[in-house]
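Asks: pasting a predicted model and its sequence here:
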Amino acid sequence: MTNAGTNSSVNGNESINDKWLRIIGVPLAVLPFVFFYLTEYGYSWGLFAQTFLWGVVSTGITWQILRWWVMKVRTWYADREQLRQRILTTFLGYTLFTIPIQPIETWVVSHLDLTGMIAPAEFPRVYLIHTSMALLFAFLVGGIYESMYYLQKNREAIREAEALKKATLQSQYDSLKNQVNPHFLFNSLNSLSSLITEDKKQAGAFLDELASVYRYLLQEGERELTSLRSEVTFIRSYFFLIQTRFSSAISFDIQVDDRFLDDMLPPLTLQTLVENAIRYNVILPEKPLRLVIQTVEDGRLLVMNPIQLKPLRVTAIPIGLGTLTDRFRRLGLPALEINDNGEEFRVTVPLLRK
């Protein structure tokens, strides 16, 4: 009365959580054989007790052996992609074990009968019936276990992919934040130091906006997406600090339609684009830089500035912009549209409906 078991863990060395399956599965595997004997040789409580108890013992032992085999096979073919090799090897082992063992068990039961009701097993009919039932149940239970194992491996693969994705995004975010923090904080503290002696009221306002900027950096670090409303609020505080530093040499124009304020985008998108414009363009009172942020009718965000490059070498795609482009790609969002006509630099940002 053979049966099949398997390992529900990731590999053969881990603990197996199939206690209840065995408790339920062993009696179920025995019942068809008990029913066969009662039908074949007559209904008797003694015959029922004898065949059932014998079946529970023999099936329990067989279960353990087949369970060991499945664990062994999974150490050879543990990957989700090795499903075919794992199933073929596992079920081949079931077959090679069941075909010789089940006939021996059938012979033993008929010759160690304490009730005197079981006649010697008719060959080959009874042997074929018992072997077929044993194989059928072994394959059925083995199939259930393999399905459980495959689903578990699939869930693990999804968790690993999500963890890797989150780690990658967090790494990129930290890298981006580190680009902002040192230089921006240094310049901001210099501006604050000057304001404290010149205009204490303005210094207080500057400190409040600086706190808002860094609060946003900390709060949004755990998110993949944020609302356009939050980004606009943040960038206004950021603009305040920039304008305090550059005065009339820089100006900003924000034209965002209220319809799109709940749309989503990666945090620090606007800061990256603004910082990119500041890093690579001349900002002087006689040559001021004007940045425009506006929504367009199709639900996208346009960020643009005139091109007045500093006399330094600029890569084809600036570092911050390249990182931002990669973040959009890894999040599965539509790509940024970058246009440079020699006079104006424009970046169109896709917005995701909430």
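Replies: Nice, thanks for sending it over. Numbering: from 1, shown residues only.

Asks: from here on, contacts and neighbour counts on C-alpha atoms
Replies: Noted.

Asks: residues near the closest residue to Pro120 other than its chain neighbours, how many?
Replies: Of all residues not flanking Pro120 in the chain, Ser110 sits nearest, at 5.3 Å (Cα to Cα, 6 or more residues apart in numbering). By other Cα atoms under 10 Å, the residues close to Ser110 number 17.

Asks: strands along the stretch 251-354 of the chain, start to end?
Replies: Here the stretch 251-354 of the chain has its strands, by DSSP state E, counting those that start in this stretch, at 264-265, 289-296, 300-306, 337-340, 344-350.

Asks: follow-up on the earlier one: so where does the residue nearest to Pro120 fall, helix or strand?
Replies: Element membership of Ser110 [criterion: DSSP states H and E] is helix 83-111.

Asks: tell me the helix or strand right after the top helix by length along the chain.
Replies: In the chain, assigned by DSSP state H, the helix with the most residues is helix 125-198. Moving toward the C-terminus from helix 125-198, the next helix or strand (DSSP H and E) is helix 200-219.

Asks: quick one, that following helix and helix 125-198 angle?
Replies: 170 degrees (axes from the mean of the first three to the mean of the last three Cα atoms, to 10 degrees).

Asks: how distant is helix 200-219 from the center of its chain?
Replies: 36 Å (Cα atoms, centre = their mean, to the nearest Å).

Asks: ok, stretch 110-124 next?
Replies: On Cα atoms, centre = their mean, the centre of stretch 110-124 falls 57 Å from that of its chain.

Asks: okay, one more to line up with it:
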Amino acid sequence: MKSQKLKITAAVIWISSITIGLLSSVPQIAQQHFNLTEAAVNAGITSAFALLMWYVNIYIFSYQSERSPKRQISYPRLVNSLLIGIGVMFGLAWIQQLILSHINFGPVMLMIEVRGILINLVFYMFLQLLQQNYENQYVNMELERMKNDNLGAQYELLKQQVNPHFLFNSLNTLKAMVEAGDSESVDFILKLSNFYRYTLESRKLDLIKVADEMEIVKAYIFLQSARFEGGFTFKIELDEQVSETLIPPFTLQLLVENCIKHNVVSTDKPLHIRLYAEADQIIIENPVRLKTGDHNSTGVGLRNVQQRYHHLLEKQVAIVNDGKLFQVKLPLIYEHHHH
């Protein structure tokens, strides 16, 4: 995992260092015999220590995080920071002793080192929390990106799901028509060509207008009518307003295919498929006349429709089956909602 580098502005570093230096001189200001020089030197030394430890800790975090980023406290790193801090404070205390040579620093050296350790610990823990926050944000962003990539891949797979037997069946139908000298063979070839042209064009899009989807459905219906020769009827009751709404490509075609695939289609008793709009929904329905042995259908087609609406739009597709009438209800998608 790529580590997030710490980003702390110079203004924050300098202002906080100077503030800590001034605060360290507050006890001297409160003394009865206040010495401005001693207070100023003490504030300067403390500020210098804070400034140096800011940059030391930032370097330690950045260097070690690039090698092996961690989301918990690194005790070797903490020990290194404290040892460096003790050495720096000892050196600054020696400089302070050179400036204020009249003061005996022996009794106060321990207090100075303790102050340095406390300041260093505060900086270290602050940077640790900041580093963890950066890494948590990065992990969350990566998880979100992976989630979006996964949903995108799933949706692309869903769009690619077309019955592999369709072309095979269509070519067999065309072969029979040509052998029988059927005059509609040329129309069949044109409709088949149009159908696959619509397929190639629509696969590039997440949503198309219902009117464009109906062109795909009509081409598909023509091809199936040539194959089944009056074994089913298809009634369309969609007005112009509904035709201007949006729909995932091949949704209606897949549902019509589902009706023909799973139900008995015969010239004696044609299967009636109806497509209409009601209560902000596009409804496709047919009487239930399941083929023998079709009771264990995998339901891939319906899952395809449901998952596409869920992944792309977070909308629910209603499926109603009372044993006599089968309905699939698709929520209308208006163009301004999509944008």
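Replies: Yes, it's here. Given the structure is predicted, the values throughout are model-derived calculations rather than measurements.

Asks: where does the closest residue in space to Val30 of the first structure that isn't next to it in sequence sit: helix, strand or coil?
Replies: Counting by Cα to Cα, 6+ apart, Val30 of the first structure lies nearest to Gly55, which is 5.4 Å off, once chain neighbours are set aside. Recorded secondary structure, Gly55 of the first structure: helix (DSSP: H, G, I helix; E, B strand; the rest coil).

Asks: and of the strands of the stretch 251-354 of the first structure, who's closest to Gly142 of the first structure?
Replies: Among the strands of the stretch 251-354 of the first structure, the nearest to Gly142 of the first structure by Cα to Cα is strand 264-265 (46.8 Å).

Asks: the closest one vs the second structure, average distance?
Replies: Compared with the second structure after fitting, strand 264-265 of the first structure has a mean deviation of 3.7 Å; criterion: mean Cα distance after the TM-score superposition for the first structure.

Asks: equivalent analysis for stretch 62-74 of the first structure, please.
Replies: Average distance, stretch 62-74 of the first structure versus aligned residues of the second structure after superposition (mean Cα distance after the TM-score superposition for the first structure): 4.7 Å.

Asks: quick one: buried residues of that stretch?
Replies: Across stretch 62-74 of the first structure, burial judged by 16 or more other Cα atoms under 10 Å covers 62-67, 69-74.

Asks: from these, which is closest to Arg125 of the first structure?
Replies: Distances from Arg125 of the first structure to the buried residues of stretch 62-74 of the first structure, taken by Cα to Cα, are shortest for Thr62, at 22.8 Å.

Asks: element containing the closest one?
Replies: Going by DSSP H and E, Thr62 of the first structure is in helix 45-76.

Asks: winner for burial among the strands of the stretch 251-354 of the first structure?
Replies: Among the strands of the stretch 251-354 of the first structure, ranked by average contacts under mean count of other Cα atoms under 10 Å, first place goes to strand 264-265 (a mean of 22).

Asks: that strand packs against which elements?
Replies: strand 226-227 (3 or more Cα pairs under 8 Å, 6 or more residues apart in numbering; DSSP states H and E).

Asks: tell me the helix or strand right after the strand it packs on.
Replies: Past strand 226-227 of the first structure, the next helix or strand by DSSP H and E is helix 228-246.

Asks: what range in the second structure matches that following helix?
Replies: The aligned range for helix 228-246 of the first structure in the second structure is 210-228, by TM-score structural alignment.

Asks: so what does the longest helix of the first structure touch, helix or strand wise?
Replies: With 3+ Cα pairs under 8 Å, 6+ apart as the test, helix 125-198 of the first structure has helix 19-41, helix 83-111, helix 200-219, helix 228-246, helix 319-330 packed against it.

Asks: lovely, talk soon.
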